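Q: mind looking at a prediction? Sequence and model below.
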Amino acid sequence: MKPFLLAAGFAALGTVDLAFIDLRLVPAVLAPATPDAPRVAPPVVPPTAPPLVSAPEKTTMAMASPSPVKEKVEPIKEKAEPAPKAEPAPKAELTTETRSGTVTLHFDVNARTPAGDSAPDLKTIATMLAADPTLQVTIDGHSDRNGSAAYNDELSRQRAVAVADELAQLGVQRSRIASAAHGARAPIAIGKDAESLARNRRVEVHVERRKP
């Protein structure tokens, strides 16, 4: 029925020759159009950007400061210190500005030889005279005020001679030794107590330069 009506419609219009209508196509033409399925817009795919071709990396040469020139440090060679020269032994001298002085030796009561050890002092004097031929020794013997004047004079003389003999034994020439006896006439302590008397019992050895 539908093909007939369609053909009749076309004939009425006079626009289509029925001889050329293929009625087999009519059902397809007259078939109701199926509702369109909702069109889903295809996802917009952004154009793929061409892969970024990184430029060849420029090797950035850091302007490094020039490395310091390493100086060749030579190890410090310690110079061997020269062996100290043997210096002559210092000359024995008495503590005086004029190189002359006095050594005082003390004696016990009525003793003719010095009390204690007088050798170091006499050796010092002998060494001085050996080093300097212009020096000489004067020995003065003394006593305390006890006893007679004659006894004290002889006692003081013997004391001076004893010291002169010790110097001679140490090598001092007799010609360079002079001695004198003073008894109790030249005390250095005025009192009569034991300490003052002990100070006066003495022999004084003077080192002096010979007079021209």
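A: Sure thing, it's come through.
Q: C-alpha from now on. contacts and neighbour counts both.
A: OK.
Q: what packs against the longest helix along the chain?
A: Ranked by residue count, the top helix of the chain under DSSP state H comes out as helix 149-169. Counting contacts by 3 or more CA pairs under 8 Å, 6 or more residues apart in numbering; DSSP states H and E, helix 149-169 is packed against helix 119-131, strand 135-141, strand 177-181, strand 202-209.
Q: which ones are touching the nearest residue to residue 186 once chain neighbours are set aside?
A: Nearest in space to residue 186, with sequence neighbours left out and distances taken as CA to CA, 6 or more residues apart in numbering, is residue 142 at 7.3 Å. Contact analysis of residue 142 by CA atoms under 8 Å, 6 or more residues apart in numbering lists 152-153, 155-157, 159, 181-187, 200-203.
Q: want to compare, so here's the second one:
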Amino acid sequence: MNRTGTVAIVVAGALALSACGKKAPAQLPPEPGPATSSNGSDNSSMGAMAGSQADFVAKMMGSDTIYFALDKSDVDPEDQQALSKQAQWLMQYPSKRATIEGHADERGTREYNLALGERRANSAKNYLISLGVNPARLSTVSFGKERPIALGSDEQSWAQNRRAVTVTID
């Protein structure tokens, strides 16, 4: 193929692709307004329905997650404060159930990390029970190293992944 033919093909391809471009709509939708509630429930948690998972996360302000030292599953004083806050919320909504997810960092075997995640979830569960939460409302699951929140292979990332997260069930 000669140079003129090659140029013609490139130009034809560019024209064909430009014809496929999206066109802007004639009128854009209105900007979203503030969230409103028609049911009269407490909207203090940034529009979250009282007793929902979104309400739990908003009121916990990070206390839905506790962190552990390397190869540890014990609840330290900082974790106790977070779990106390969780227990208060759970006591306020006695029909709500929760699952505590245990996690580990990427080091260690899959089996070891699943067992460690289970110990971490059970430690958090047992502390909530000691604060008066009905054990029938709590379940645990271990994800081991399968669901990291931080993807790096450094101490900062590993520290974020050694955790137990409480998730309410609607």
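A: Here it is on my side, so go on. In this text the structure is predicted, and so the values were computed from the model without any measurement.
Q: one step back: give me the buried subset of the contacts of residue 142 of the first structure.
A: 152-153, 155-157, 159, 181-184, 187, 200-203 (16 or more other CA atoms under 10 Å).
Q: what's the closest of the residues you listed to residue 101 of the first structure?
A: Proximity of those to residue 101 of the first structure (CA to CA) peaks at residue 203, which lies at 13.5 Å.
Q: pretty sure that closest one sits against residue 104.
A: Yes. Between residue 203 of the first structure and residue 104 a contact is recorded at 5.8 Å, counting by CA atoms under 8 Å.
Q: about what we covered before: for the helices and strands packed on helix 149-169 of the first structure, which one sits closest to residue 195 of the first structure?
A: Judging those by CA to CA, what sits closest to residue 195 of the first structure is strand 202-209, at 12.5 Å.
Q: that closest one vs strand 177-181, what angle?
A: Orientation of strand 202-209 of the first structure against strand 177-181 (axes from the mean of the first three to the mean of the last three CA atoms, to 10 degrees) gives an angle of 140 degrees.
Q: output the contacting helices and strands for strand 202-209 of the first structure.
A: Here strand 202-209 of the first structure touches strand 101-106, strand 135-141, helix 149-169, going by 3+ CA pairs under 8 Å, 6+ apart.
Q: so of those, which one's packed in deepest?
A: strand 135-141 (a mean of 23; mean count of other CA atoms under 10 Å).
Q: looking at the helices and strands packed on strand 202-209 of the first structure, spot the one closest to residue 177 of the first structure.
A: strand 135-141 (4.9 Å).
Q: in the second structure, what residues pair with that closest one?
A: Under the alignment (TM-score structural alignment), strand 135-141 of the first structure falls on residues 96-102 in the second structure.
Q: not counting the matching stretch itself, show me its contacts.
A: Applying CA under 8 Å, 6+ apart, the external contacts of stretch 96-102 of the second structure come out as 51, 90, 116-122, 124-125, 137-144, 163-170.
Q: what's the counterpart of residue 18 of the second structure in the first structure?
A: In the first structure, no residue is matched to residue 18 of the second structure (TM-score structural alignment).
Q: mind checking the SS state of residue 18 of the second structure?
A: Of the three states, residue 18 of the second structure takes helix under DSSP: H, G, I helix; E, B strand; the rest coil.
Q: count of neighbours near it?
A: If you count neighbours by other CA atoms under 10 Å, residue 18 of the second structure ends up with 10.
Q: tell me which helix or strand residue 98 of the first structure sits in.
A: Element membership of residue 98 of the first structure [criterion: DSSP states H and E] is none; it lies in no helix or strand.
Q: for it, what are its contacts?
A: Residue 98 of the first structure neighbours (CA under 8 Å, 6+ apart): none.
Q: 10 Å instead, please
A: Counting by CA atoms under 10 Å, 6 or more residues apart in numbering, residue 98 of the first structure makes contact with 208-209.
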